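Student: here is a sequence with its predicted model. Questions after.
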Amino acid sequence: MKREAQNYIDNKLKPPKSFYNWCFSQIPTYKWSNKEKTILASNRKNCSVIERNLRKNSSMTFFGKLRVFGIILVTAKRIEIQSYAFWNRVEEGKEIIKFELVNFEQFAEEEHVKVTRQNNKYWYGLTAIHGGLSGGPYSTIEFFPNSWEDKIKNMSELRYLEIPHIYFREIESMYKYRTEIEFLQKIKAHRLAKEVMYQEINYSRGSCRKSVDMRIINAKWLKENKPFFKNTNKSFIEFELARRIKQRNGKLVPGIEEYLDYRDINKIPTNIGIVRFQNWIIKNEVDFSYYLDYLNLMRDLNIAIDSENIIMPKNLVIAHDNAVKLLYQMKNEVEEQQYKVRFEKIKDLEKMIDNYAFIVPKKASDLLTEGKALSHCVGGSNYIKQHIEGKTTIIFVRDKQDLEKSFYTLEYKNGQIYQLRGKHNCDPTKDVQEAANKWAKLLKSKTKVLQHS
């Protein structure tokens, strides 16, 4: 029978007094003064002091800033992450500080437990204390420096692992998969051990997926595939690519992992040899997402994908562009009429921010022009269709001194920037990214306009 959440709080590890002293030291106190008089909000010494002029109309009653402080406590059998919210306020010149435990995580006895405080009671789960840009229970937390990393490495249940470095958010995966990690480290499967330990993300060629699938990796799988990984730096992606390519009666061509994710194999047309296809991908440095858009164009044009010159065109960019032109000719009139309605709903998204203009395409065909100018796939039928239907929103980012010249293209989807790319899919500069973040922040209240409109 599952224990009440309160039981975990009643039996939690006790933070040292130095933690509370540190928390209070992070909270400033207040001082008002003039030539005749000085008023101190508190007699705390080990904190900063905000000084203000004392006047007849000085505000002496107000709320301070909500602060969240955390501590990670470690024993041989437990790891706990405790988060405390501190509220300070001043009433008639006197400071009042209150605090309570608001979020709690415990790793012990093969369990990971999450407990939060809501409505004066503890429940299972975690609560976002601050909204912020990223939100979440730890978005603005400050952790007490108590050498918790060394304690986890040397005295916790994770002490048998070789841990190069650790961030508090990585404790969960390390604890959950410590048996698998230990096994991989013992057989010197360095790359896979690291992927499991840190739950790495693979950003290769525009993809953004976890490098490992822990639904697949278990004790049986590790034992069966030990020969493949032992004493190597082979990754999970390499293994799955090799396995799935073998299912297509082929073998893995070295270097293909830079271009293909194993989950892409079933998207490759079956009318071509898988080895020939890999060599074509590598030779032409094909962006697979761009290739998939090309295949969608062929389907939209009712062109059978059953011959080598269609599946592997000599020049993918030319083949893609020709397909776009043909499809555009077929769909132009209908799309432009549909887009007039969509444009009216999103035209107010145009903003000038810093040195940049965020421009809504005036016509659906503008996406085709943008894609050509910047040599990326925003001009593909899939992007145009989704933009018209409101499933995504394409915005042109321009230098405000040259509004007619294509610069960067932004895709806004599900209330956030989905991607921001320049010529040949290059990443944005720091100032462009910062301006885009400001633009996105302004749109938070308009999310409903962007979705399903």
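Tutor: Yep, it's here.
Student: from here on, just use CA atoms for contacts and neighbour counts.
Tutor: OK.
Student: and the helix ranked longest in the chain, what does it pack against?
Tutor: Identified as the longest helix of the chain according to DSSP state H is helix 316-346. Contact partners of helix 316-346 among helices and strands, from 3 or more CA pairs under 8 Å, 6 or more residues apart in numbering; DSSP states H and E: helix 288-300, helix 365-374, helix 381-389, helix 447-450.
Student: may I see these arranged in a markdown table, with mean neighbour count and distance to residue 74 as well?
Tutor: As requested, the helices and strands packed on helix 316-346 are exported to a markdown table (neighbours: other CA atoms under 10 Å; distance: least, CA to CA, whole Å):
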| stretch | mean neighbour count | distance to residue 74 |
| --- | --- | --- |
| helix 288-300 | 18 | 45 |
| helix 365-374 | 19 | 52 |
| helix 381-389 | 20 | 50 |
| helix 447-450 | 16 | 42 |
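Student: show me the contacts for the residue lying closest to residue 301 once chain neighbours are set aside.
Tutor: In this structure, residue 301 finds its nearest non-sequential neighbour in residue 327, 6.6 Å apart by CA to CA, 6 or more residues apart in numbering. With contact set as CA atoms under 8 Å, 6 or more residues apart in numbering, residue 327 has these partners: 297, 300, 301, 381.
Student: about what we covered before: what comes into contact with the following helix or strand past the longest helix of the chain?
Tutor: Per DSSP states H and E, the first helix or strand lying C-terminal to helix 316-346 is strand 351-353. Residues outside strand 351-353 that contact it (CA under 8 Å, 6+ apart): 357, 358, 359, 400, 435, 438, 439.
Student: structure two is appended below for comparative analysis:
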Amino acid sequence: MSGNYTNTIFYPNNWQSKLKNNRDLKYLTLPRIQRQDISRIYKYRYEIEYLQKIGNKRLAENIMFTGKLPYGKDYYSTVDMTTINKNWLKKNKSLLKKSDKSFNEIMIQLYLETRNIKMIDNLDRLIHYKQLKKLPKEINLRKFINYLKEQKFSFDYYLDYIYMLQELETPLISDLIIFPKDIRKAHDDLVSVIGKLERELEEKEYEKRQKSLQKYEQEIDEFMFLVPKDLQEIVNEGNALHHCVGGKHYLDNHTKGNTNIIFIRQKEKVEKPYFTLEYKNQHVAQVQGKYNRETVPNDLQKAINKWEDKIKRIS
């Protein structure tokens, strides 16, 4: 099981040792590194050296490695080098000196200090510092942190809940609303409300064009060509025949008049979904039966041809 590079010795000049004697890097304490780490270490050599001198081994390693760290405490580099620079290091020296805190924990602590709130243990494991800054100003930060510890929810999930409240123009003044006892139920209830409101708007929009669709309702041979009375009927059609007509793409396009969804029924079974037709740009775009696989019977195809001819004449 050999390959092109089997038994090849890379870098026979002992580059690891030579790198430690490089004039720009000689004051750094370098663990065993991979060649892909060299450029990053060289670029941020000042920041790494400064942190090592003040005894902050963890943050120095976070900067050095882009991949998995060798000591197992952190698994990935999580530092933001747009934040860490000479001024930032000197300004926060007292916080960073001989510290084993993660970058996220440090940033959370600095942010909480601006709000006169003491750091809470293990908060950095529950939330990212950038997420805290996304909270609307109306939300009490102390109460939110306690709520977060109790509920242990995903922050993005909670923020989605807050955004939905704002979409519904709900004032963020009541703790019962801002911090519901069951965040998952409260979130899902809002999803349902907004979904219902959106459907109502779509239905109103659809009602405006229903008159123009009436010409598509025809009785041809043994078949009925019917226009959906509302959008829910299209969803039901898709569910009954197990095809994609009930999806958002077709609902939106049918509502806006970009396409036309027509139900085909057998006269003696007019309530039972049979085939679904899409009429677009003055011709039949597709006809789908159950599971999108059912072949169109000859008698139905003849009726569809007659229907299309008639619609073109009417148009």
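Tutor: That came through, no problem. Here the structure is a predicted model, which means the values were calculated and not measured.
Student: once they're superposed, tell me the TM-score.
Tutor: The TM-score (TM-score structural alignment, normalised by the length of structure 2) is 0.56; 204 aligned residues with a CA RMSD of 3.6 Å.
Student: thinking again about what came up before, for ChimeraX, write the select line for the buried members of the contacts of strand 351-353 of structure 1.
Tutor: Provided next is the ChimeraX selection string for whichever of the contacts of strand 351-353 of structure 1 are buried by 16 or more other CA atoms under 10 Å:
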select :357,358,359,435,439
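Student: structure 1: which residue goes with residue 171 of structure 2?
Tutor: Under the alignment (TM-score structural alignment), residue 171 of structure 2 maps onto residue 304 of structure 1.
Student: ok, now which ones touch that match?
Tutor: For residue 304 of structure 1, the contact set (CA under 8 Å, 6+ apart) comprises residue 298.
Student: how about residue 161 of structure 2?
Tutor: Counting by CA under 8 Å, 6+ apart, residue 161 of structure 2 has contacts 186, 187, 190.
Student: switch those over to CSV; also include distance to residue 15 of structure 2.
Tutor: Formatted as CSV, the entries for these read as follows, by distance: CA to CA, whole Å:
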residue, distance to residue 15 of structure 2
186, 59
187, 56
190, 60
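Student: any chance of the residues you listed in TSV, with distance to residue 22 of structure 2 and neighbour count too?
Tutor: Converted to TSV, the contacts of residue 161 of structure 2 look like this (distance: CA to CA, whole Å; neighbours: other CA atoms under 10 Å):
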residue	distance to residue 22 of structure 2	neighbour count
186	59	17
187	57	19
190	60	17
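Student: just these now: which is nearest residue 54 of structure 2?
Tutor: residue 187 (46.2 Å; CA to CA).
Student: alignment lookup: the closest one to structure 1.
Tutor: For residue 187 of structure 2, the aligned residue in structure 1 is residue 320 (criterion: TM-score structural alignment).
Student: nearest spatial neighbour of that match, chain-adjacent residues omitted?
Tutor: That would be residue 294: by CA to CA, 6+ apart, it lies 5.4 Å from residue 320 of structure 1.
Student: residue in structure 2 paired with the one you found?
Tutor: Using TM-score structural alignment, residue 294 of structure 1 lines up with residue 161 in structure 2.
Student: measure that match to residue 179 of structure 2 for me?
Tutor: As judged by CA to CA, to the nearest Å, residue 161 of structure 2 and residue 179 of structure 2 stand 10 Å apart.
Student: if we can go back for a sec, how about the contacts of strand 351-353 of structure 1, which pair is most distant?
Tutor: Greatest spacing in the contacts of strand 351-353 of structure 1, by CA to CA: 400 and 438 (15.8 Å).
Student: which bit of structure 2 covers the longest strand along structure 1?
Tutor: When structure 1 is parsed with DSSP state E, its longest strand is strand 94-108. With TM-score structural alignment applied, strand 94-108 of structure 1 matches no range in structure 2.
Student: and the very next helix or strand once past that strand, what's buried?
Tutor: Downstream of strand 94-108 of structure 1, the next assigned helix or strand under DSSP H and E is strand 111-118. By neighbour count on 16+ other CA under 10 Å, the buried set for strand 111-118 of structure 1 is 113, 114, 115, 116, 117.
Student: from residue 168 of structure 1, how far out is the third one?
Tutor: Which is residue 115 of structure 1. 17 Å.
Student: what does the second one give?
Tutor: Distance, residue 114 of structure 1 to residue 168 of structure 1, using CA to CA: 14 Å.
Student: who touches the most centrally placed residue in structure 2 in this structure?
Tutor: Nearest to the geometric centre of structure 2 sits residue 156, at 9.4 Å (CA atoms, centre = their mean). By CA under 8 Å, 6+ apart, the contact set of residue 156 of structure 2 is empty.
Student: now, among the contacts of residue 327 of structure 1, which is nearest to residue 334 of structure 1?
Tutor: Nearest member of the contacts of residue 327 of structure 1 to residue 334 of structure 1, counting by CA to CA, is residue 381, at 13.4 Å.
Student: leaving out chain neighbours, which residue sits closest to the closest one?
Tutor: According to CA to CA, 6+ apart, the nearest residue to residue 381 of structure 1 is residue 297 (6.4 Å).
Student: pretty sure that neighbour sits against residue 325.
Tutor: No: look at residue 297 of structure 1 against residue 325 with CA atoms under 8 Å: they stay out of range, at 10.3 Å.
Student: which ones among the contacts of strand 351-353 of structure 1 lie within helices?
Tutor: If you go by DSSP H, those have 435, 438, 439 in helices.
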